[in-house]
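Asker: 3D model of this:
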Amino acid sequence: MNSKRNQFIVGVFVLLGFSIAIVTVVWLGFTSYFKKGQYAVAYFDESVQGLDKDSPVKYRGVSIGKVYRIGVAPDANLIEVIMQVETGIEHIDEVCAQLKSVGITGIMFIELDRKTPQDVLLTPKLTFEPPYPLVITRPSDIRKFMTAMEDILKQASDLNVARISTQIQNVLTEMETVLRDADVKGISRGLQTTLDRIEKLVDPKHVDKTLTTIEDAVNRVGALADTANRAASKIDGLIASQTPAIANAVTNLREAIVEIRGIAESGNTLVKNTDNRLNTLQRQLTDTLQVLETTADHLQQLSATLADQPSLLIRGTPPQERELPR
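Answerer: Just a heads-up that it's a prediction; the model follows:
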């Protein structure tokens, strides 16, 4: 009796286990069947190393699906990636897919974003009909970097480095020849000699007297110009009814007055420029006199020291004091 009851209990547990397994399988199947979402396909013209099945599909950082399958496209050139987008995007044809990496781990995922006209130009061209709604792709950041490096290396290889180096060498040789022929040191010595002569010839008293004379001459010329201008005005009133010859003479007289005024202004400019240069020379002479005065003081000190201790000329140091015997 106990044996039959045990067999009955075991049978009930077996049936219950089979029922639970069947219900689980059916529930999982219906869950995936009624699961919301859509499939889309993207084709990449680059390596998808690090991208696996069930890798995340994100829209601006928000996970909205996963990778359903990865394979080779029918043209045996592109990589076909079928994505299962669960939620978040209604019009899948308005987005663009790009491969992104997670830090330095090498793990890849697919990032979706709104497409631009530039993305339409960069996406690979298909020669077959895709099985699901197509999502255009853009090159990954790594692909862009590698393409830019290839372009730089190509441009560098196209440069004629040997020719450029030869041209630079020729330019440097010509510059060296020009500098050697210019005799820069000789020109510098000539300028220094000329400045020394100018300093010797310039006498401050004579220059001040010359400036005073020039200023007086300029003032006289200005007064003469004013007098001539007044005379021209009077003559202009008198010759209103005279012949054209007199009118031409008056015109010439006015032109002469204008020239006299120009000469006066030139004289004033010359006086100002000469004054500035004399001020500079005076400062330089003052500095030189200060240096000479300092040198004279040093010589006077040296003379006093030698007069007090003549042995410095032979020994170079003052004599040592001798100790007196106790």
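Asker: C-alpha from now on. contacts and neighbour counts both.
Answerer: Fine.
Asker: surely residue 40 forms part of a helix?
Answerer: No: using DSSP: H, G, I helix; E, B strand; the rest coil, the assignment for residue 40 is strand, not a helix.
Asker: that one: neighbouring residues, count only.
Answerer: Residues near residue 40, counting by other Cα atoms under 10 Å, number 20.
Asker: for residue 63, same thing?
Answerer: Residue 63: 17 neighbours (other Cα under 10 Å).
Asker: now residue 111
Answerer: Neighbour count for residue 111, taken as other Cα under 10 Å: 22.
Asker: what are the buried residues along the helix or strand encompassing it?
Answerer: Taking DSSP states H and E as the definition, one finds residue 111 inside strand 108-114. By neighbour count, with 16 or more other Cα atoms under 10 Å as the criterion, the buried positions of strand 108-114 are 108, 109, 110, 111, 112.
Asker: so which elements touch it?
Answerer: Under the contact criterion of 3 or more Cα pairs under 8 Å, 6 or more residues apart in numbering; DSSP states H and E, strand 108-114 touches strand 56-59, strand 95-101.
Asker: dump those strands to JSON lines, plus distance to residue 67.
Answerer: Putting the helices and strands packed on strand 108-114 into JSON lines (distance: least, Cα to Cα, whole Å) gives the following:
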{"stretch": "strand 56-59", "distance to residue 67": "6"}
{"stretch": "strand 95-101", "distance to residue 67": "12"}
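Asker: which one of these lies closest to residue 141?
Answerer: strand 95-101 (7.7 Å; Cα to Cα).
Asker: what's the angle from that closest one to strand 108-114?
Answerer: Here strand 95-101 points in a direction 150 degrees away from that of strand 108-114 (axes from the mean of the first three to the mean of the last three Cα atoms, to 10 degrees).
Asker: just send the buried residues of strand 108-114 back as CSV, with distance to residue 144 too.
Answerer: Supplementary listing: the buried residues of strand 108-114 in CSV, determined by distance: Cα to Cα, whole Å:
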residue, distance to residue 144
108, 16
109, 17
110, 16
111, 16
112, 17
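Asker: which pair in those residues spans the largest distance?
Answerer: 108 and 112 (13.2 Å).
Asker: adding distance to residue 149 and mean neighbour count, write the helices and strands packed on strand 108-114 out as JSON lines.
Answerer: Formatted as JSON lines, these follow (distance: least, Cα to Cα, whole Å; neighbours: other Cα atoms under 10 Å):
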{"stretch": "strand 56-59", "distance to residue 149": "29", "mean neighbour count": "22"}
{"stretch": "strand 95-101", "distance to residue 149": "19", "mean neighbour count": "21"}
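Asker: one more, so I can put them side by side:
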Amino acid sequence: MGKIHTRKLSSTFLIGLFVLAGSAILIFVIIWLGASQFLKENVLYVTYFDSSVEGLNTGSAVKYLGVPIGTVKEIRVAPDGKLIEVIMQVEKGVSLSDSLRVKAELSGLAGGKFLQMYFPENTQMAEMYPKLSFQPSYPLIKSSPSGIQEIELAMKDVLDNLRRIRFYDISNQTIAFLESSSKFFNNPELYNIVAKIDSSAISLHRLMKGADTSDIIDNVQLTSQKLLQIAVELEYFTNNLNNQIDNLDMAHKVDNVFVQLDSAIIEARKVIDGLGFRTESLMYGLNETIEDVKVTNKQVRKSLRVVSDNPSQVFFSEPPPKEK
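Answerer: Below you'll find the model as predicted:
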């Protein structure tokens, strides 16, 4: 009986010692992991927005071209009372420069947002950041318009460029050119000269038919007189026509019309180029949103399948890996 009692005490002691050792190791691992995250060196940066940041919250991700590099630490109204100040906690190893920009992007259909850092290729977008009238409290990273705002700006540029095209002047120049051309071709003197030339041709034909008669000399004289009269009238009409063309200044009007059309084509090309760039930026953002929706849908289906097959696993399974 004494030996059995001693064995029971030894077994209980070993079990207790094992539990204490396991608990100590577990506590040490938890403290070590927490300390490594706590002691991780981060740098604070600040940016300012002049538009709504609804959907952006404390703890939202800060990414560089989709790679997480930090989180949002604080969101508040800037000292000037007009801008929104966003303080970011970024990993120390990240290299930043003055040409870097940050913008708020949608992270899903639920309306959440994150901050995206990138180097803009469009110089116009790079210069569209709020101007500060105060000294920022942390190193500044300039903001830029979001994808939706870029589309709004593109549409505004389209309307502005359309307003600058002088359609009224182009229309007036075209109408003046057509009127001048109509006056030129509808000149009665031109029709008279053509009619007299036709009459001379008929007389010449009659002369050739009557070449074997005694009236050939009379016909030649008559035809010569008509040709001389036509030559005089043609010279008069030519001089008069030159004066009319000089007064109409058709060459100058035609040049003005083509200059206006060239200007319109150049403006339209600029509008199309600007809109293409902003549309490409928006499509990039929409692709990211669609990918996020696919991942969310996959996780929801997986969770529903687990709950349906084994409900107890919801309480006793390990937590899912941290989303990046």
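Asker: got a TM-score for the pair?
Answerer: Taking TM-score structural alignment, normalised by the length of the second structure as the basis, the two superposed chains have a TM-score of 0.42; 197 aligned residues with a Cα RMSD of 5.3 Å.
Asker: helices along the first structure, start to end?
Answerer: 2-33, 117-122, 141-158, 161-182, 184-201, 204-238, 244-308, 312-315 (DSSP state H).
Asker: need the longest strand for the second structure.
Answerer: Once the second structure is assigned using DSSP state E, the strand that runs over the most residues is strand 67-77.
Asker: what about residue 251 of the first structure, how many residues nearby?
Answerer: Neighbours of residue 251 of the first structure (other Cα under 10 Å): 14.
Asker: and the longest strand of the second structure, how far from the chain's centre?
Answerer: 27 Å (Cα atoms, centre = their mean, to the nearest Å).
Asker: what is the subsequent helix or strand relative to that strand?
Answerer: Next helix or strand after strand 67-77 of the second structure toward the C-terminus (DSSP H and E): strand 84-91.
Asker: and the helix or strand following that following strand, what other elements does it pack with?
Answerer: Using DSSP H and E, the helix or strand that follows strand 84-91 of the second structure in sequence is strand 101-106. Strand 101-106 of the second structure sits against strand 113-118, helix 250-309, with contacts defined as 3+ Cα pairs under 8 Å, 6+ apart.
Asker: now do the helices in the stretch 101-250 of the second structure.
Answerer: 123-126, 147-164, 167-185, 188-209, 216-248, 250-309 (DSSP state H, counting those that start in this stretch).
Asker: quick one: closest of those helices to residue 25 of the second structure.
Answerer: Smallest distance to residue 25 of the second structure across those (Cα to Cα): 31.1 Å, for helix 250-309.
Asker: one step back: reformat the helices of the stretch 101-250 of the second structure as CSV; add distance to residue 74 of the second structure and mean neighbour count.
Answerer: Listed next are the helices of the stretch 101-250 of the second structure as CSV, based on distance: least, Cα to Cα, whole Å; neighbours: other Cα under 10 Å:
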stretch, distance to residue 74 of the second structure, mean neighbour count
helix 123-126, 24, 13
helix 147-164, 23, 16
helix 167-185, 51, 14
helix 188-209, 85, 14
helix 216-248, 72, 14
helix 250-309, 25, 14
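Asker: just send the ones you listed back as TSV, with distance to residue 24 of the second structure too.
Answerer: What follows is these, written out as TSV (distance: least, Cα to Cα, whole Å):
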stretch	distance to residue 24 of the second structure
helix 123-126	54
helix 147-164	51
helix 167-185	83
helix 188-209	115
helix 216-248	103
helix 250-309	33
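Asker: who wins for proximity to residue 21 of the second structure among these?
Answerer: helix 250-309 (33.8 Å).
Asker: mind putting the helices and strands packed on strand 101-106 of the second structure in CSV, distance to residue 163 of the second structure included?
Answerer: Formatted as CSV, those follow (distance: least, Cα to Cα, whole Å):
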stretch, distance to residue 163 of the second structure
strand 113-118, 33
helix 250-309, 10
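Asker: to residue 16 of the second structure, which of these lies closest?
Answerer: For those, proximity to residue 16 of the second structure was assessed by Cα to Cα; helix 250-309 is nearest, at 35.3 Å.
Asker: any chance of the helices of the first structure in CSV, plus distance to residue 80 of the first structure?
Answerer: Below are those laid out as CSV (distance: least, Cα to Cα, whole Å):
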stretch, distance to residue 80 of the first structure
helix 2-33, 23
helix 117-122, 17
helix 141-158, 17
helix 161-182, 44
helix 184-201, 74
helix 204-238, 96
helix 244-308, 85
helix 312-315, 101
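Asker: right, and the helices of the stretch 101-250 of the second structure - which one's nearest residue 26 of the second structure?
Answerer: Using Cα to Cα, the helices of the stretch 101-250 of the second structure put helix 250-309 closest to residue 26 of the second structure, at 27.9 Å.
Asker: helices and strands around the closest one, which ones?
Answerer: strand 101-106, helix 147-164, helix 167-185, helix 313-316.
Asker: could you rerun that using 7 Å?
Answerer: With contacts taken as 3 or more Cα pairs under 7 Å, 6 or more residues apart in numbering; DSSP states H and E, helix 250-309 of the second structure sits against helix 147-164, helix 167-185.
Asker: want to throw these into JSON lines with distance to residue 15 of the second structure?
Answerer: Shown next, in JSON lines, are those (distance: least, Cα to Cα, whole Å):
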{"stretch": "helix 147-164", "distance to residue 15 of the second structure": "62"}
{"stretch": "helix 167-185", "distance to residue 15 of the second structure": "93"}
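Asker: what's the closest of these to residue 247 of the second structure?
Answerer: helix 167-185 (10.3 Å).
Asker: got the angle between that closest one and helix 250-309?
Answerer: Using the same axes, to 10 degrees: helix 167-185 of the second structure against helix 250-309 is 140 degrees.
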